[in-house]
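# Quick check, what structure comes out for this input:
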Amino acid sequence: MTPDLFENCDEGPSGREELAPGALVLRGFARPQAEGLIAEIAEISTRAPFRQMLTPGGQRMSAAMTNCGPLGWISDRHGYRYEPCDPLNGKPWPPMPASFLHLAADAAAAAGFPGFVPDACLINRYEPGTRMSLHQDRDEQDLAAPIVSVSLGLPAVFLFGGLNRSDRSDRLALMHGDVVVWGGPSRLRFHGILPMKEGTHALLGRQRINLTFRKAV
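Have a look, this model is predicted:
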């Protein structure tokens, strides 16, 4: 599916698409809740502002990030890890809203992973030109739990690769409200986001917000 088909659209189709064993796209799954989710994100970011974290090598990451929930994912010169407190202010990360927990659990169950209770939600903010290089989500102790990824705002091209960085990556256009769930045999697949194209979304303007729910411990 080519991203050009969606350049001027705020909403895509509904339904399910299988990416690989244990990996699904739930088209439009979060769309009915989008305005409430965006309001919650705004509240979270007043308490834990978005910031561009440093990689262990000292490079500043492209996307701006924050977290909510008992644990937050951070990156700095000491490495990638989960911490219970925001390093900017030393305070616990904002609580994960009930709407976030319900959405994550419902999406996971719809993809065949019942009983998912995330303890971390990484919130990424993308603007035109922002990207996310291919990587694995492997900093979690509980690799039996899936990853649930929610797209809001501008469309993006999601790269979904294999278990090795050199494996070919499929390109998938993600629209406002789409949810990707991967676990089981696909849990450690490499994935990323191509540089965002210019655009304006009715609810988020020149932004894409991604919620990534994880069970860290």
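
# alpha carbons only for contacts and neighbour counts from here, please
Will do.

# in this structure, which residue is closest to the centre?
T212 (3.3 Å; CA atoms, centre = their mean).

# what about it, helix or strand, and which?
strand 208-214 (DSSP states H and E).

# Give the buried residues for that strand.
By neighbour count on 16 or more other CA atoms under 10 Å, the buried set for strand 208-214 is 208-214.

# Next: stretch 176-188.
Buried residues in stretch 176-188, defined by neighbour count with 16+ other CA under 10 Å: 176-184, 186-188.

# Can you tell me which of the residues you listed lies closest to G199?
Using CA to CA, H176 comes nearest to G199 of the buried residues of stretch 176-188, at 12.8 Å.

# Would you mind measuring from the closest one to T200?
Counting by CA to CA, to the nearest Å, the separation of H176 from T200 is 12 Å.

# V181 is in what secondary structure piece?
Per DSSP H and E: strand 179-182 holds V181.

# all strands for this structure, in order.
15-20, 23-27, 64-68, 72-76, 79-83, 120-126, 132-135, 147-153, 156-160, 170-174, 179-182, 191-193, 208-214 (DSSP state E).

# and the fourth one, what does it pack onto?
Contact partners of strand 72-76 among helices and strands, from 3 or more CA pairs under 8 Å, 6 or more residues apart in numbering; DSSP states H and E: strand 79-83, strand 120-126.

# circling back to that earlier point, what does the strand holding V181 rub up against?
22-30, 107-108, 111, 146-151 (CA atoms under 8 Å, 6 or more residues apart in numbering).

# I figured I74 hits L88, correct?
No - contact between I74 and L88 fails when scored by CA atoms under 8 Å: they sit 10.9 Å apart.

# residues in contact with the closest residue in space to A173 that isn't next to it in sequence?
In space, not counting the residues next to it along the chain, A173 is nearest to V157; the distance is 4.7 Å by CA to CA, 6 or more residues apart in numbering. Applying CA under 8 Å, 6+ apart, we find V157 in contact with 3, 171-174, 193-194, 196.

# this one as well, want them side by side:
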Amino acid sequence: MDAELFPRTRVKIAPGAVHVPDWLDPAQQRELLAACREWARPPAGLRTVRTPGGGTMTARQVCLGRHWYPYGYARTAVDGDGAPVKPFPAWLGELGRRAVADALGPDAAGLDGAAGGERGAAYDIALVNFYDADARMGMHRDSDEKSGAPVVSLSLGDTCVFRFGNTGTRARPYTDVELRSGDLFVFGGPSRLAYHGVPRVHGGTAPPELGLTGRLNVTLRVSGL
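All right, here's what the predicted structure looks like:
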């Protein structure tokens, strides 16, 4: 990938939605991966998410700050082992604020660690999703928060197809974006409630030096709770 004929550049996918390739360098990717491995350990570790209809998500998940379950947040892993949720680290919140500033501009990150113009708001929730080569994520909206602050998405490991749609329907129009290890995707403003999903993971495409089989997606949000 380092020898690409045309280097990848940042792309505005929709108003308020920006893809920044290679935002995390290899050392930062290794540090974030090490943290994800610690977060995935029990208690309140990596679990399979069950949907209200009785199905299961193929991507497994661990949460920080607050525990997400369909369709709400709790202080404990209510659909897991019931343990208290692991705390959301301050350094991860700073990473989220910097990501928004780099993708959408310094004004989007606010003047006091806020995001999306909400003074006093700060990133306080992380959803870490693990995908093996057969995992998928259906089209959905991140709509369980009380805040309109931008969502920050960081990718580690295998390359995936990230499908970014519109705010009205799960169907077209949408744009398929290739997300590789180290890539950043931020969506806020008019795109904050856009439908999005992962229809495909390209197994075996992770950087060998990372030592990860599969894909990790670290999604940062402001709860507003």
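
# Just give the TM-score of the two.
Scored against TM-score structural alignment, normalised by the length of the first structure, the superposed chains reach a TM-score of 0.86; 203 aligned residues with a CA RMSD of 2.0 Å.

# could you dump the strands of the first structure to CSV with distance to L37 of the first structure?
Formatted as CSV, the strands of the first structure follow (distance: least, CA to CA, whole Å):
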stretch, distance to L37 of the first structure
strand 15-20, 21
strand 23-27, 17
strand 64-68, 13
strand 72-76, 18
strand 79-83, 23
strand 120-126, 11
strand 132-135, 22
strand 147-153, 9
strand 156-160, 18
strand 170-174, 17
strand 179-182, 13
strand 191-193, 21
strand 208-214, 10
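
# L54 of the first structure is nearest to which of these?
strand 72-76 (4.8 Å).

# So S149 of the first structure versus G192 of the first structure, what's the distance?
Separation of S149 of the first structure from G192 of the first structure (CA to CA) stands at 12 Å.

# Neighbour count: those two, which is higher?
The neighbour comparison of S149 of the first structure against G192 (other CA atoms under 10 Å) goes to S149, with 22 against 18.

# Aligned to the more buried one, what sits in the second structure?
Using TM-score structural alignment, the partner of S149 of the first structure in the second structure is S153.

# counterpart of I125 of the second structure in the first structure?
Matched to the first structure by TM-score structural alignment, I125 of the second structure sits across from A120.

# and Y69 of the second structure, how many residues sit next to it?
The number of residues packed near Y69 of the second structure is 18, by other CA under 10 Å.

# repeat for A133 of the second structure
When neighbours are defined as other CA under 10 Å, A133 of the second structure has 18 of them.

# Skipping its backbone neighbours, what lies nearest it in space?
Nearest residue to A133 of the second structure, sequence neighbours excluded (CA to CA, 6+ apart): G203, at 4.7 Å.

# dump the residue contacts of the equivalent of that neighbour over in the first structure.
Using TM-score structural alignment, the partner of G203 of the second structure in the first structure is E198. Contact partners of E198 of the first structure, counting by CA under 8 Å, 6+ apart, are 128-129, 206.

# ok, now which ones touch the equivalent of N210 of the first structure over in the second structure?
Under the alignment (TM-score structural alignment), N210 of the first structure maps onto N217 of the second structure. Residues in contact with N217 of the second structure (CA under 8 Å, 6+ apart) are 127-130, 153-156.

# what's the closest of those residues to A114 of the second structure?
S153 (17.1 Å).

# Please report how far the residue lying closest to that closest one once chain neighbours are set aside lies from A99 of the second structure.
With CA to CA, 6+ apart as the criterion, S153 of the second structure has its nearest non-adjacent residue at 4.5 Å, and that residue is T219. Here T219 of the second structure is placed at a distance of 11 Å from A99 of the second structure (CA to CA).

# Ok, Q28 of the second structure next?
Distance from Q28 of the second structure to A99 of the second structure, by CA to CA: 13 Å.

# Comparing the two, which residue is more hemmed in?
Using other CA under 10 Å as the criterion, Q28 of the second structure and A99 rank with A99 on top: 25 against 12.

# my guess is S169 of the first structure meets F160, correct?
Yes - S169 of the first structure is within contact range of F160, at 5.1 Å (criterion: CA under 8 Å).

# quick one: the strand holding V181 of the first structure aligns where in the second structure?
Under the alignment (TM-score structural alignment), strand 179-182 of the first structure falls on residues 184-187 in the second structure.

# what's the closest non-adjacent residue to the counterpart of R136 of the second structure in the first structure?
Aligning on TM-score structural alignment places R136 of the second structure opposite R131 in the first structure. Leaving out its chain neighbours, the residue that sits closest to R131 of the first structure by CA to CA, 6+ apart is P195, at 4.4 Å.

# Quick one: neighbours of the one you found, just the number.
Residues near P195 of the first structure, counting by other CA under 10 Å, number 18.

# for T51 of the second structure, same thing?
T51 of the second structure has 12 nearby residues by other CA under 10 Å.

# The one 5 residues further on now?
The local packing count at T56 of the second structure equals 12, with neighbours defined by other CA under 10 Å.

# Please report the distance of the alignment partner in the first structure of it from P118 of the first structure.
In the first structure, the residue matched to T56 of the second structure (TM-score structural alignment) is R60. Distance of R60 of the first structure to P118 of the first structure, computed by CA to CA: 27 Å.

# Please verify my assumption that L37 of the first structure contacts F100.
Yes - under the criterion of CA under 8 Å, L37 of the first structure makes contact with F100 at 7.4 Å.

# Quick one: residues contacting the nearest residue to F213 of the first structure once chain neighbours are set aside.
Spatial nearest neighbour of F213 of the first structure, excluding adjacent residues (CA to CA, 6+ apart): C121 at 4.5 Å. For C121 of the first structure, the contacting residues are 67-69, 71-72, 96, 211-214, by CA under 8 Å, 6+ apart.

# any chance of those residues in CSV, plus distance to S45 of the first structure?
Output for those, formatted as CSV (distance: CA to CA, whole Å):
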residue, distance to S45 of the first structure
N67, 9
C68, 9
G69, 13
L71, 15
G72, 13
M96, 12
L211, 13
T212, 15
F213, 17
R214, 19
